[in-house]
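[1] Build me a model from this:
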Amino acid sequence: MAHPLEQSMKLSHLKRSMLSLPISFFALLLLLLLSYNAFTVFSFHVPKHTTPLLHSPSPLSVPASSLNSTLFNNTLSPLLPNTTQSFSLSSHRSRRVRKHKRGLRSLRSEPNFPLSPFRARLKAFFNNTSSCKVRFFMTWISPLKGFGEREFVSVESLFKSHPQACLVIVSKSLDSHLGTRILKPFVSKGFKVIAIAPDFGYIFKDTHAEAWFNRLKEGNVNPGEVSLGQNLSNLLRLALLYKFGGAYIDADVMVLKSFSKLRNTIGAQNFDALTGKWSRLNNAVLIFDKKHPLLFKFIEEFALTFDGNKWGHNGPYLISRVVARVSGRPGFNFTVLPPSAFYPVDWRGIRSLFRDQVRSKWLVKKMDQIRKESLAVHLWNRHSRKLKVVKGSIVDTIISSCCIFCNT
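    Okay, here's the model as predicted:
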């Protein structure tokens, strides 16, 4: 063990040695300490990603759902996603991309010839069917495989109640060899039906829809989360009736009685029992004269207020808000039928129509009401497409009464 005096002498020697170091050494040491401190304060860690980078559109660009489509050419900038959410967001975006790509493939217009093939074929069809009592339109903006038994029965119901009607199905997928085979049984029985691919440029021309559709093709309209095909169908039915006049029905509507006495008619979806007035209208069934001013207002409202992120905003809600504004104004002559006419049950009660009616007094009364008051029944396919038709149910009874090919 060192003597205390010896330790003191060594410490004094060390202090003198340190003091004898050049000042530049201390300056260098201080600089290194400051640099280390700055690095620890301002440094950050970039996580390692195992999923592809997502893309975030600018406010005016088209979302990832429209990437690689022929209609949209916007360039999107990459965004570093949150690692805890990247997998679910990537899966969600990829589903939307596939969904919109399928829709866009079926939505492409025909080439812009001097004389639209759509116009020529439609004119020839109506000229050859001059005896048709009612002009019906349907739209099918979906793949052909989705046109199944229920849609086929809808066409059956139309011709069962309107044997002298003409039906134009505006659809690219049905305007094909396989589509012709699906509709052949009707043609073979002498019914007047044709499927024609839409020419949006011609159908929308000289309406507010024309400018809106051009903006959509240029990538200046955000198609949003809701199916673009669904929203284009909402617009297409309005433009078809405005240009040609007639009746439009959705492919999940079962027609029970003739529409021949109806003119400029909309159906209420819901009715307020306290006020005795409708609370919401629907666009699954529309009957209008050519160039009716209410149709013009509908199309204008679509173009000015389009929102692809709100379901129904460009469809039933659009019809409801426009009618509420123009009701009572001169020049807008139209009729709003009660819910029992086309919508005897709304989407929340549609399941009941697929059950056995013998087990419920309510269903027996509902069937009686439909027989007496309903011109058609909307099946709300979005909420019922996976339901099985139970034998003895109201839907089963309707299908049996609409059947044309029962024994074939």
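
[2] okay, CA-based contacts and neighbour counts for the rest of this
    Noted.

[3] elements contacting the strand or helix carrying residue 236?
    Taking DSSP states H and E as the criterion, the element that holds residue 236 is helix 228-244. In terms of contact count using 3 or more C-alpha pairs under 8 Å, 6 or more residues apart in numbering; DSSP states H and E, helix 228-244 is assigned the packing partners helix 86-105, strand 135-139, helix 200-204, strand 246-249, strand 277-288, helix 293-305.

[4] who's in contact with it?
    Helix 228-244 is contacted from outside by 100, 103-104, 107, 137-142, 203-204, 209, 247-248, 283, 287-292, 295-296, 298-299, 302, 308, 314-315, using C-alpha atoms under 8 Å, 6 or more residues apart in numbering.

[5] Likewise for stretch 152-160?
    Applying C-alpha under 8 Å, 6+ apart, the contact partners of stretch 152-160 are 165, 191, 251-256, 399, 402-404.

[6] Let's see which of the residues you listed end up in strands.
    The subset of those located in strands under the criterion DSSP state E comprises 253-255.

[7] now the helices and strands packed on helix 228-244 as TSV including distance to residue 214 and mean neighbour count?
    Rendered in TSV, the data for those read as follows (distance: least, C-alpha to C-alpha, whole Å; neighbours: other C-alpha atoms under 10 Å):
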stretch	distance to residue 214	mean neighbour count
helix 86-105	15	16
strand 135-139	21	23
helix 200-204	9	20
strand 246-249	25	24
strand 277-288	24	21
helix 293-305	11	19
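
[8] another one to check against the first:
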Amino acid sequence: MHRDVTPTVHSKNIFIVETTCNPQSLYRNWCSVESWASQHPDKELWYILTSPFISDTTGIMKSLLDQYPNIRVVSSKFREIFQETPLWDLFNSDKWLKDTAWPESNLSNMVRGALVWKWGGVYADTDTICIRSTTKFTNSVGLVVDGSINVAVLIGQPHHQAFWMLMEHIKENFKGNVWGHNGPKAITSVMTKLCKGGSFHEIANNEQGCQNMSLLTAKHFYPIPFRQRQTYMLERKETDLEKLFEGSYVLHFWNRLTKTDPITVGSKSILETAAKKFCPITYRAATMHSRFF
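    Coordinates of the predicted model:
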């Protein structure tokens, strides 16, 4: 892994962060990395790992690096990421680590806004599969069906005020033991201020923005709501993803709720079909010795 490189400040970065300190990344993580890299060959994808070393016994990392020259696998340098941001003191405290069952989620919620604000580009969670290039979007966040905003995908130019406001909101309202408080709830509060209390659905449906920040409808990044998440896993007839997800760019499969549900070889589920098409190298590695991953 590279430890002495940092991104260039521009909008051609894609950041994916593994915050569990797992030295052997899950196949689903690598699938996300591969899908984003394959759909954005002109962008630099930074896969940031919190483990001080990585185990590549399956050879998946080498295979992906050989195939996709735009992938950068790097170790985390969080002090550099949070330096000169509103989250510096919070990161250096133990507040996000103590009295919580989700320290990795707290870290993830803190780091995503800092990355996009500091260097610009796209932040994506590891439980996403990119099915179309997102290059057409500049400063954008996506709604979910209930009208709130999720943080699995954030897109922004360097130093955009929305992501500074997100970090400020987390600093001032941090609650490490409440799921979603520092993520979806935080970005929803920020966009409520930027949109001056206007209807998110109306703004998104009319393709309007709020102070140079676009709101995208749920179909863009979250086409299947979390309450229907099992739709991703169900066995089905061959799925035409282009027709099924016309107008979608990302599939978000809600990993906190689906991580114990296996993707079964031959099921022709949405996730299996998406993996075969959009992360083929990862899919072959994951299914070489097992019918599940």
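
[9] How close are the two chains, by TM-score?
    Comparing the chains after superposition, counting by TM-score structural alignment, normalised by the length of the second structure, produces a TM-score of 0.82; 269 aligned residues with a C-alpha RMSD of 2.9 Å.

[10] quick one: which of the contacts of stretch 152-160 of the first structure is nearest to residue 173 of the first structure?
    Within the set of the contacts of stretch 152-160 of the first structure, residue 251 lies nearest residue 173 of the first structure; the separation is 14.3 Å, counting by C-alpha to C-alpha.

[11] so who does that closest one touch?
    Contacts here follow C-alpha under 8 Å, 6+ apart; on that basis residue 251 of the first structure touches 138-140, 151, 154-155.

[12] Is it possible to get these out as JSON lines so that each row also shows distance to residue 375 of the first structure?
    Converted to JSON lines, the contacts of residue 251 of the first structure look like this (distance: C-alpha to C-alpha, whole Å):
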{"residue": "138", "distance to residue 375 of the first structure": "17"}
{"residue": "139", "distance to residue 375 of the first structure": "20"}
{"residue": "140", "distance to residue 375 of the first structure": "22"}
{"residue": "151", "distance to residue 375 of the first structure": "18"}
{"residue": "154", "distance to residue 375 of the first structure": "13"}
{"residue": "155", "distance to residue 375 of the first structure": "15"}
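
[13] now, which of those residues sits nearest residue 4 of the first structure?
    residue 140 (102.4 Å).

[14] burial of the closest one, as a residue count?
    Counted with other C-alpha atoms under 10 Å, residues neighbouring residue 140 of the first structure total 24.

[15] That one matches what in the second structure?
    The equivalent of residue 140 of the first structure in the second structure is residue 18 (alignment by TM-score structural alignment).

[16] Tell me which residues touch its match, please.
    Residue 18 of the second structure touches 25, 47-50, 126, counting by C-alpha under 8 Å, 6+ apart.

[17] And the helix or strand hosting residue 364 of the first structure, what does it pack against?
    If you go by DSSP H and E, residue 364 of the first structure is part of helix 361-373. Helices and strands in packing contact with helix 361-373 of the first structure are listed as helix 339-342; criterion 3+ C-alpha pairs under 8 Å, 6+ apart.

[18] what do you get if the cut-off is 7 Å, keeping everything else the same?
    Contacting helix 361-373 of the first structure under the criterion 3 or more C-alpha pairs under 7 Å, 6 or more residues apart in numbering; DSSP states H and E is no other helix or strand.

[19] Only the buried residues of it, if you could.
    363-364, 366-367, 370, 373 (16 or more other C-alpha atoms under 10 Å).

[20] swap in stretch 81-89 of the second structure?
    Taking 16+ other C-alpha under 10 Å as the neighbour-count basis, stretch 81-89 of the second structure is seen to contain the buried residues 81-82, 85-88.

[21] So which bit of the first structure is it matched to?
    The counterpart of stretch 81-89 of the second structure in the first structure, using TM-score structural alignment, spans residues 203-211.

[22] Now the terminal residues of the matching stretch, how far apart.
    When the termini of stretch 203-211 of the first structure are compared using C-alpha to C-alpha, to the nearest Å, they are 12 Å apart.

[23] now it, how far from the centre of its chain.
    Using C-alpha atoms, centre = their mean, to the nearest Å, we find the averaged C-alpha position of stretch 203-211 of the first structure to lie 20 Å away from the chain's own average C-alpha position.

[24] Check stretch 185-194 of the second structure too.
    Using C-alpha atoms, centre = their mean, the distance between the centre of stretch 185-194 of the second structure and that of its chain works out at 18 Å.

[25] Following superposition onto the first structure, what is the mean distance for that stretch?
    After superposition onto the first structure, the average distance of stretch 185-194 of the second structure to its aligned residues comes to 1.1 Å, using mean C-alpha distance after the TM-score superposition for the first structure.

[26] List the buried residues in that stretch.
    185-192, 194.

[27] mind listing the helices for the second structure?
    All helices of the second structure, identified by DSSP state H, fall at 27-39, 60-67, 78-82, 88-92, 103-119, 161-173, 184-194, 200-205, 218-221, 241-244, 255-258, 270-278, 280-287.

[28] quick one: which of those is nearest residue 11 of the second structure?
    With C-alpha to C-alpha, the closest approach to residue 11 of the second structure among the helices of the second structure belongs to helix 103-119: 7.5 Å.

[29] and for the closest one, what span of the first structure is it aligned with?
    When the first structure is aligned by TM-score structural alignment, the counterpart of helix 103-119 of the second structure is residues 228-244.

[30] What about the aligned partner of residue 35 of the second structure in the first structure, how many residues nearby?
    With TM-score structural alignment as the matching criterion, the partner of residue 35 of the second structure in the first structure is residue 157. A count of nearby residues for residue 157 of the first structure, using other C-alpha under 10 Å, gives 25.

[31] Next up, the contacts around the closest residue in space to residue 157 of the first structure that isn't next to it in sequence.
    In this structure, residue 157 of the first structure finds its nearest non-sequential neighbour in residue 402, 4.6 Å apart by C-alpha to C-alpha, 6 or more residues apart in numbering. Residues in contact with residue 402 of the first structure, defined by C-alpha atoms under 7 Å, 6 or more residues apart in numbering, are 156-157, 160.

[32] Can you give me the distance of the equivalent of residue 402 of the first structure over in the second structure to residue 130 of the second structure?
    When the two structures are superposed using TM-score structural alignment, residue 402 of the first structure falls opposite residue 278 in the second structure. Taking C-alpha to C-alpha as the criterion, residue 278 of the second structure is separated from residue 130 of the second structure by 7 Å.
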